[in-house]
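[1] A structural model of the following input is requested.
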Amino acid sequence: MAPQVCQLEGCGLPAHFDPQSGITHDFCGRTHAQLARQRPLRPPHGDCHTCKLDRCSKGVYFDRETGRVHDFCCRTHAMEAMAGGAHPRPNHTRAAPCGAPRCALPGCASERYYDEGTKRVHDYCGRTHAREAARRGLVPPSLAGIDDAGIEKIFGGRDGGYLISVLNADHPKVAGVKKQFVETWYHSARVPTVIRVLMIRNSRDVFNHYQAYAGAKGNVERRWHGTASECRFGIDLDQPPCTSPTCAVCSIVAESFSLSLAGTSSVGGQRRQLRYGQGLYFSKCSSKSNDYAEHSERATPTGTYRVMFLCKVALGSVHQTARPQIDDVNPILKQGYDSVVGLTTADGGTLNYEETVVYNEHAAIPSYLILYRLS
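    Model (predicted):
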């Protein structure tokens, strides 16, 4: 199979492979990763508007997302004209503090607007981009209370109670999530490529319930969970979480897990037979959870994608079983056990791949949603 190539348009070099983690990255190196995050200028508006720099006759840059026709063909000519006094500087660059952060709208490299009167640095370069961010369902970093270093964008929840941050490739949390995905892909098929990692900050109620349970039971582990999706959240970078109560992915992000929905699928409303009773099912094997992510799959011109959760799960007291199925788990729970782990054949059990089941919906919360490419 041909090696994966750098995803920066125009670069044909092989993508960087880290032999220690076994991860194939999206780009050939950090330089091209950074260039890819800085959305390149789109084709200019046309010859009807020409660059205001005297010696340039190129068409001006037209921003299709905001509908704004700029005065110059590129940032270089804009800066040159302003430096020579031939063009006034925009308000948001006047007297801005040295090293002011960039506009929080993804793709904009302008500095954030600085209000000289209040000495406040805003989240965006101006009102146009603030309105565009709101239209996309994005939350300003200042309202989110999150340090936006290494974060591409932040989505707000259905009721504002939770947040989802799209992490840049160099965010410190990304490498560990990718490493766990690769190292726990035990099936014979090749390991898919993790394209994107989204970090979930649960609502206060969800987190408090989980924290109380985990504090009492302990034995917290990170486990994978695959499920169905009705929308393109996580796959389409401009798609915020949907509000459909039957979209499993968006409902879990918003409200965490529900025992009443265990075994159901948002596609067709069919209930699966549950191996170890009415519980919440996870696995330490990413390729096992991939089997349950089938109905999150979307085909695009660039490949076939799925999404999967990485969750914190408080296992408490674990009952390990070699049995392939348990019809009634109540006798086990009455003995003081909080979870059931089905053992693999390698460990003396009957399963090909491990399954972990908890029976309290406060025992688990989603921490990350990953987007990965199958082909």
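[2] can we go C-alpha only for contacts and neighbour counts from here?
    Fine.
[3] the strands in the stretch 201-350 of the chain, which residues?
    Across the stretch 201-350 of the chain, reading from the start of the chain, the strands by DSSP state E, counting those that start in this stretch fall at 220-225, 280-282, 298-300, 303-314, 318-321, 339-342.
[4] burial of R68, as a residue count?
    Other residues lying near R68 total 12 when counted by other Cα atoms under 10 Å.
[5] List the residues that contact it.
    Taking Cα atoms under 8 Å, 6 or more residues apart in numbering as the criterion, R68 is in contact with F62.
[6] Check G46 too.
    G46 makes contact with 59-60, according to Cα under 8 Å, 6+ apart.
[7] One more: F309?
    Residues counted as contacts of F309 (Cα under 8 Å, 6+ apart) are 224-226, 366-370.
[8] can you rerun that using 10 Å?
    Neighbouring residues of F309 by Cα atoms under 10 Å, 6 or more residues apart in numbering: 197-200, 223-227, 249, 252-253, 282, 286, 289-290, 293, 365-371.
[9] For the residue nearest in space to the middle of the chain, pull up the helix or strand it's in.
    Against the mean C-alpha coordinate of the chain, by Cα atoms, centre = their mean, the closest residue is L198 at 2.0 Å. Under the criterion of DSSP states H and E, L198 resides in strand 193-201.
[10] by contact count, what packs against that strand?
    Applying 3 or more Cα pairs under 10 Å, 6 or more residues apart in numbering; DSSP states H and E, one finds that strand 193-201 makes contact with strand 23-24, strand 151-156, strand 163-167, helix 174-183, helix 248-255, strand 303-314, strand 364-373.
[11] need these in CSV with distance to V357, can you?
    As requested, those are arranged in CSV below (distance: least, Cα to Cα, whole Å):
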stretch, distance to V357
strand 23-24, 29
strand 151-156, 30
strand 163-167, 26
helix 174-183, 20
helix 248-255, 17
strand 303-314, 9
strand 364-373, 10
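[12] T350 is nearest to which of those?
    With respect to T350, and counting by Cα to Cα, the nearest of these is helix 174-183 at 22.1 Å.
[13] between that closest one and strand 303-314, how big is the angle?
    100 degrees (axes from the mean of the first three to the mean of the last three Cα atoms, to 10 degrees).
[14] One more, so I can put them side by side:
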Amino acid sequence: MSTTLPPMHAALSVLGTMAGQYLASQAQAVQAAAAQTNSLCDVCHAKPKYFDGTKTHSSCSKTCAAKMPNRGTTNNPPQKRKSTKPASQLCDYCHKQPKYNDGTTTHSFCGKTCAKNAKAAGIASAPAKSLKNGCLICGSPKKKGHFCSQTCHSKATKKAPVLLEVPQGHDTFGSVSDQFKASWRHQTSCPTVRRVYKVIGHPTSIAKYEAYRAQVEARGNFAATGRSPGNENRRWHGTTRECLLGDNGNSSLCSSQSCSAMWDPSFGAGIYTSSTSSKSNDYSNNVKPSKLKAVLLNKVVVGRGYKMMQDNTSLTAPPPGYDSVLAEVATGGSLNYDELVCYTENAIRPSYLVMYDA
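    Sure thing, here's the model as predicted:
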């Protein structure tokens, strides 16, 4: 049986028609799939994009929106690179960018926009509470001390000696600043505290101080009378600052051997401190021009103090049976403000560097 084949052009025409129909159906399928894909979240690709009644967003939820890559789209503006700074140093509103520093003060927000948004939202004063007990390394909440964990404590001590800036909303900043104001007794207005730095001493140095404190406590048994071990107190010390340590967030110790802005155990016959911040201010000097002055707030093992009302420049040690000399103000005495003098460097360690208006 013979079969008559259609002409070549007819066959091609039929095949062309079939191919066109197939391609059209495939194109429709691709478009349908693309439309379905485009309606899904750009992050998880599983849930539909969120529509707020006016605008279709690129993600399905806030969770996926937070995972969006740092690129700009019509529905998602470019995201700023996340800061690696501790939470305590980030803007109190957006929590992404570092707080703005104007050269003297570190403000609560990164810029005017966040400051305005925070005020409008009525949360301008809330961040100070959230920072009240923040770890000085990571910003996480802590129960006591300056760190939230042994891990953060170890990070700090490995870099010792080092200064860690305390945020203005922190409880430690408030405690140090309040003591500075309360102990300003000169007949001048008390300057504003601008910055506070926690001094992290080397473990070996701290161990020597703690050993001396334990010895004094064993002799005097001060804790039994309700006082701190070794009769430890916080006292001010003013000195000359050759460098600009503490200015504008500068926490780098200089290499000068004569700069006393940080701890220098060579103070002559005695190491002088005072409970009066304004007296220590009299001894605070800058070699380089600065808008700020610096004093140290120290931990001092007072022990049993020998009280004196008159100067005695010949002393090189406290009288036998005493651990320090307490120079007190009295009628007919030679002192206008109190002084505490120790005669061993292990009796004192700097605890905070305080920067205030010059």
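[15] Can you calculate the TM-score here?
    TM-score of the superposed chains, computed with TM-score structural alignment, normalised by the length of the second structure, equals 0.55; 225 aligned residues with a Cα RMSD of 3.5 Å.
[16] Relative to the second structure, what is the average displacement of the strand holding L198 of the first structure?
    Average distance, strand 193-201 of the first structure versus aligned residues of the second structure after superposition (mean Cα distance after the TM-score superposition for the first structure): 0.7 Å.
[17] quick one on the thing from earlier: redo the strands of the stretch 201-350 of the first structure as CSV? Include distance to H209 of the first structure.
    What follows is the strands of the stretch 201-350 of the first structure, written out as CSV (distance: least, Cα to Cα, whole Å):
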stretch, distance to H209 of the first structure
strand 220-225, 14
strand 280-282, 16
strand 298-300, 33
strand 303-314, 12
strand 318-321, 20
strand 339-342, 18
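[18] looking at those, which is closest to R158 of the first structure?
    Using Cα to Cα as the measure, strand 303-314 is the one of the strands of the stretch 201-350 of the first structure that comes nearest R158 of the first structure, at 18.8 Å.
[19] residue range for the top helix by length along the second structure in the first structure?
    Taking DSSP state H as the criterion, the second structure has its longest helix at helix 8-38. Mapping helix 8-38 of the second structure onto the first structure (TM-score structural alignment) gives no aligned residues.
[20] can you give me how far that helix is from the chain middle?
    Its chain's C-alpha centre and that of helix 8-38 of the second structure lie 64 Å apart, by Cα atoms, centre = their mean, to the nearest Å.
[21] Can you list the buried residues in it?
    The neighbour-count criterion (16 or more other Cα atoms under 10 Å) identifies no buried residues in helix 8-38 of the second structure.
[22] how much space between the closest residue to V193 of the second structure other than its chain neighbours and L326 of the second structure?
    Closest residue to V193 of the second structure apart from its sequence neighbours, by Cα to Cα, 6 or more residues apart in numbering: Y356 at 4.2 Å. Computed as Cα to Cα, to the nearest Å, the Y356 of the second structure to L326 of the second structure distance reads 27 Å.
[23] S260 of the second structure matches what in the first structure?
    Going residue by residue (TM-score structural alignment), S260 of the second structure aligns to A248.
[24] hang on, its match packs against F233?
    No. Taking Cα atoms under 10 Å as the definition, A248 of the first structure is not a contact partner of F233, at 11.2 Å.
[25] count of neighbours near T313 of the second structure?
    The burial count for T313 of the second structure: 8, using other Cα under 10 Å.
[26] which stretches of the stretch 51-200 of the first structure form strands?
    Read by DSSP E, counting those that start in this stretch, the stretch 51-200 of the first structure holds these strands, from start to end of the chain: 59-63, 68-69, 114-115, 120-121, 151-156, 163-167, 193-201.
[27] Where in the second structure does the first one fall?
    The reference is to strand 59-63 of the first structure. For strand 59-63 of the first structure, there is no aligned range in the second structure, judged by TM-score structural alignment.
[28] counting contacts, what elements does that strand pack onto?
    Counting contacts by 3+ Cα pairs under 10 Å, 6+ apart, the secondary-structure elements packed against strand 59-63 of the first structure are strand 44-50, strand 68-69.
[29] Buried residues of the longest one, list them for me.
    To tie it back to what came earlier, the one meant is strand 44-50 of the first structure. By neighbour count with 16+ other Cα under 10 Å, strand 44-50 of the first structure contains the buried residues 44-45, 49-50.
[30] if we can go back for a sec, next secondary structure after the longest helix of the second structure?
    Under the assignment DSSP H and E, the closest C-terminal helix or strand after helix 8-38 of the second structure is helix 62-65.
[31] by contact count, what packs against that next one?
    When contacts are defined as 3+ Cα pairs under 10 Å, 6+ apart, helix 62-65 of the second structure sits against none of the other helices and strands.
[32] Where in the first structure does it fall?
    Against the first structure, helix 62-65 of the second structure falls on no residues (TM-score structural alignment).
[33] Same question for stretch 335-344 of the second structure.
    For stretch 335-344 of the second structure, the matching stretch in the first structure spans residues 351-360, with TM-score structural alignment as the criterion.
[34] okay, how far is it across that stretch, tip to tip?
    The stretch stretch 351-360 of the first structure measures 23 Å between its terminal residues, going by Cα to Cα.
[35] Check which residues of that stretch are buried.
    Within stretch 351-360 of the first structure, the residues that qualify as buried are 351, 353-360, counting by 16+ other Cα under 10 Å.
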